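In: Any chance you can model this:
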Amino acid sequence: MKHISILVPEEAVLTSITDPRMLFAAVNDFLKRAGKEPMFKVELVGLSKEVQLYQGSFTVHTDVLLQDVKKTDLIFIPAIGGDLQVAIEKNKEFYPWIIRQKAQGAEVASLCIGAFLLASTGLLEGRKCSTHWVYANEFRNMFPGITLVDDKIITEEEGLYSSGGANSYWNLLIYLVEKKVGREMAILTSKFFAIEIDRKSQSPFIMFNGQKRHEDEPIKLAQEFIEKNVTEKISVEELAVKFAIGRRHFERRFKKATNNTPVEYIQRVKIEAAKKHLESSRKNVNEVMYEVGYSDTKAFRTVFKKITGLSPIDYKNKYNKEAVVA
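Out: Take a look at the predicted model:
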């Protein structure tokens, strides 16, 4: 029987504790109904017997104290809320235990912004990770040695797993059911919980807001110029000249400050504007393309799909109410 330890940290998001417990309990029930032995022993593990969440609105009663779990097979680190720095500090007693369990062969999975706690153990250094797209810039700033792939719903590397934002952690849970029990059980579980199986990208949900939490003022001005001139064709050379910085130096500074090259930033600003047009206006794809400064249909569609994971028409059909009605 596989031993699953769901951590109950301070500042945890309640649903990311109860959902994995409920899902693996359901899998055990499905197995019993099929005349098979249950596969999972699921326990809530905490630093104390009772953990108060949401300023005391909820109390989670843990099954076992952290110090009493000598060996486990799979650890879930739930999402956290509030001030991330505070949450990381409050839960530091978990980190040596997680590191020790990983060394003993346990797998570790973070759900949503539980990735900040997993990253704090040091286990993700030099590896890939995902988290909620809203916190992508904050994650990159706090953990520069980790490659954040914020468009991915699931990452897996040497027994370490992470999930994208919010409810997309259900896809990681289903993925782990498939790994541990098989495809047939994963399909059954996905149907029972009404979860779309095999969803791999959270790109359609990402809203690009730029990255201005840096101190490089000329680069901030360049960002603002790009954002105010969405309809124009802007070159990197033009930006470098406008802000009196050599092109190569400008590109290096821009990348360091924003985590995007100037070209990537221009593309993301234009595509974010295009998304808003497609969501709320009656304009067709070509009209929207011209509105955001593209004249090459193929180039626009290619960049749009690269950033959102959907073609412009599929995006419009998905998010524009009038398009759905039509």
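
In: When you work out contacts or count neighbours from here on, use the C-alpha atoms and nothing else.
Out: OK.

In: Return the distance of stretch 91-102 from the chain's centre.
Out: 22 Å (CA atoms, centre = their mean, to the nearest Å).

In: Next, the buried residues of it.
Out: Buried residues in stretch 91-102, defined by neighbour count with 16 or more other CA atoms under 10 Å: 91, 94, 95, 97, 98, 99, 101, 102.

In: Now go through those residues and say which are in helices.
Out: 94, 95, 97, 98, 99, 101, 102 (DSSP state H).

In: Identify, from those residues, the entry nearest to residue 225.
Out: residue 95 (43.4 Å; CA to CA).

In: mind listing what that closest one touches?
Out: Residue 95 makes contact with 120, 121, according to CA atoms under 8 Å, 6 or more residues apart in numbering.

In: now do 6 Å
Out: residue 121 (CA atoms under 6 Å, 6 or more residues apart in numbering).

In: Look up how far residue 120 lies from it.
Out: 7 Å (CA to CA, to the nearest Å).

In: what's the answer for residue 127, then?
Out: Distance, residue 127 to residue 120, using CA to CA: 13 Å.

In: Check residue 288 too.
Out: From residue 288 to residue 120 the distance is 43 Å (CA to CA).

In: So between those two, which is more surrounded?
Out: residue 288 (22 against 17; other CA atoms under 10 Å).

In: Where does residue 45 fall, secondary structure wise?
Out: strand 40-46 (DSSP states H and E).

In: Show me what the next helix or strand after that strand is in contact with.
Out: Using DSSP H and E, the helix or strand that follows strand 40-46 in sequence is strand 50-53. Contact with strand 50-53 is made by 58, 59, 60, 61, as judged by CA under 6 Å, 6+ apart.

In: structure for this one too, so we can compare:
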Amino acid sequence: MKHVSILIPENAVVQAIADPEYCFNTVNQFLIENGKEPLFDVNLVSFKDLIKMNRNRFSVHPDKQLNEVEKTDLIIIPAIFGDMQQCIELNRAFVPWIVQQHSKGAEVASLCVGAFLLAATGLLNGRKCSTHWHFSTAFRQMFPEIDIQDGTIVTEENRIYSSGGATSYWNLLLHLVEKYTDRETAISVSKYFAIDINRQSQSAFAMFKGQKTHLDEAVKEAQEYIEQNIDEKITVETLADKVAVGRRTFERRFKQATNNSVLAYIQRVKIEGAKRQFESSRKNINEVMYDVGYTDTKAFRTIFKKITGLTPVEYRNRYNKMAMA
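Out: The predicted structure is shown next:
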């Protein structure tokens, strides 16, 4: 029997608690229907007798408190919402318990932005982690010692798992189901919940808005120039001259401020512009390509797929209603 402890933090996302409980109990039901013993003992665990959520609209009564769980096999940290630093402070009681259980052999899995609470334990220091694409910049700022994986759905290292944004955590749950049971059971669960078991990236869902929370005014000026001249062929030399900074110094400061090289930033801005056009216009691939400053079809397609995980045609067909019609 595998003991699963689903944590109930303050400011938790209700669905991110209900879904893993539903998932593992569904696996138990499938096993029973096939004449096997249930595998998972699932408990909701917290440091209080009652946790209220969503402005007191929901109340959750944990099955056990932290001090009642001497040993567990798997810890699920659900997504949280609100100010991440505040959420961590509200849930500090979990930190030593998670660390202790991991030292005893427990595996730990964070769902979406539950990664912030996991990161606060220090267990991820020097390791890889996934989280919601929208929060990756804030995560880097709070935890620079952790290697955040942009766009990745599931990350696994040293008995620690993390997932990408929103419902991407279902792919992590399926990954865990397959690990503890077998591929056949995981596929059955994926079909039951209508989840694509092979989804590997959240890149297609990401919206690039640029990283401008830094204080480097020269870099901000360069970012604005890139965004306002998306149809032009922009070089590092051009930008460095615009802001009157030497090229090498400019490249170093740009990378430090945005966590992107200048070239990568230019590409992401242009591809974001292309995505918007594919979503809302009837323009063909070449027209969109020229509008965002590319003249080489192969290069445009390669960069587009590298950033979004889809070809331009696949992206347009998926997100443009007119193309679908």
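
In: one step back: would you convert the ones in helices among the buried residues of stretch 91-102 of structure 1 into a markdown table that also reports distance to residue 321 of structure 1?
Out: Shown next, in a markdown table, are those (distance: CA to CA, whole Å):
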| residue | distance to residue 321 of structure 1 |
| --- | --- |
| 94 | 46 |
| 95 | 46 |
| 97 | 49 |
| 98 | 46 |
| 99 | 48 |
| 101 | 49 |
| 102 | 47 |
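
In: does residue 131 of structure 1 sit in a helix, a strand or a coil?
Out: Under DSSP: H, G, I helix; E, B strand; the rest coil, the three-state class of residue 131 of structure 1 is coil.

In: What mean distance separates the strand holding residue 45 of structure 1 from the matching residues in structure 2?
Out: By mean CA distance after the TM-score superposition for structure 1, the fitted strand 40-46 of structure 1 averages 0.3 Å away from its aligned residues in structure 2.

In: again, but for stretch 171-180 of structure 1
Out: Stretch 171-180 of structure 1 sits 0.6 Å off on average (mean CA distance after the TM-score superposition for structure 1).

In: residue range for that stretch in structure 2?
Out: Using TM-score structural alignment, the residues of structure 2 aligned to stretch 171-180 of structure 1 are 171-180.

In: contacts for the matching stretch?
Out: Residues contacting stretch 171-180 of structure 2 (CA under 6 Å, 6+ apart): 154, 163, 186.

In: Give me the distance between residue 156 of structure 1 and residue 124 of structure 1.
Out: Taking CA to CA, one finds residue 156 of structure 1 at 11 Å from residue 124 of structure 1.

In: Are there residues contacting both of these two? Which ones?
Out: Listed as contacting both residue 156 of structure 1 and residue 124 by CA under 6 Å, 6+ apart is no residue at all.

In: Looking at those two, which is more packed in?
Out: A side-by-side neighbour count of residue 156 of structure 1 and residue 124, using other CA under 10 Å, places residue 124 first with 20 against 16.

In: Who's the closest spatial neighbour of the more buried one, skipping the chain neighbours?
Out: residue 146 (6.2 Å; CA to CA, 6 or more residues apart in numbering).

In: what does residue 200 of structure 2 give?
Out: Counting by CA to CA, 6+ apart, the residue nearest residue 200 of structure 2 is residue 153, at 5.4 Å.

In: same thing with residue 134 of structure 2?
Out: residue 206 (7.2 Å).

In: so what's residue 77 of structure 1 up against?
Out: 7, 110, 114.

In: do that again at 8 Å, thanks
Out: 6, 7, 8, 108, 109, 110, 111, 114, 115, 117, 118.

In: Can you give me the neighbour number for the counterpart of residue 34 of structure 2 in structure 1?
Out: Aligning on TM-score structural alignment places residue 34 of structure 2 opposite residue 34 in structure 1. As a burial measure, residue 34 of structure 1 scores 9 neighbours (other CA under 10 Å).

In: what's the answer for the one 4 residues further on, then?
Out: Residue 38 of structure 1 has 18 neighbouring residues, counting by other CA under 10 Å.

In: Give the helix, strand or coil label for residue 245 of structure 1.
Out: Under three-state DSSP, residue 245 of structure 1 falls in the coil class.

In: any idea how far it lies from residue 258 of structure 1?
Out: From residue 245 of structure 1 to residue 258 of structure 1 the distance is 16 Å (CA to CA).

In: what's the neighbour count on residue 252 of structure 1?
Out: That count, for residue 252 of structure 1 with other CA under 10 Å as the rule, works out to 13.

In: Which helix or which strand is home to it?
Out: helix 247-258.

In: And residue 9 of structure 2, by the same measure?
Out: Using DSSP H and E, no helix or strand contains residue 9 of structure 2.

In: Is it in contact with residue 89, as I believe?
Out: No: assessed by CA atoms under 8 Å, residue 9 of structure 2 is found out of contact with residue 89, at 10.8 Å.

In: Which of these two has more residues huddled nearby?
Out: residue 9 (28 against 12).

In: any idea how far the more buried one is from residue 87 of structure 2?
Out: 8 Å.

In: Next: residue 19 of structure 2.
Out: 21 Å.

In: Would you mind telling me which of those two has the busier surroundings?
Out: Neighbour comparison, residue 19 of structure 2 and residue 87: the larger count goes to residue 87, with 19 against 16 (by other CA under 10 Å).

In: Mind reading off the mean deviation between the helix or strand where the more buried one lies and structure 1?
Out: Secondary structure from DSSP H and E places residue 87 of structure 2 in helix 84-90. Per the superposition on structure 1, helix 84-90 of structure 2 and its aligned residues are separated by 0.7 Å on average (mean CA distance after the TM-score superposition for structure 1).
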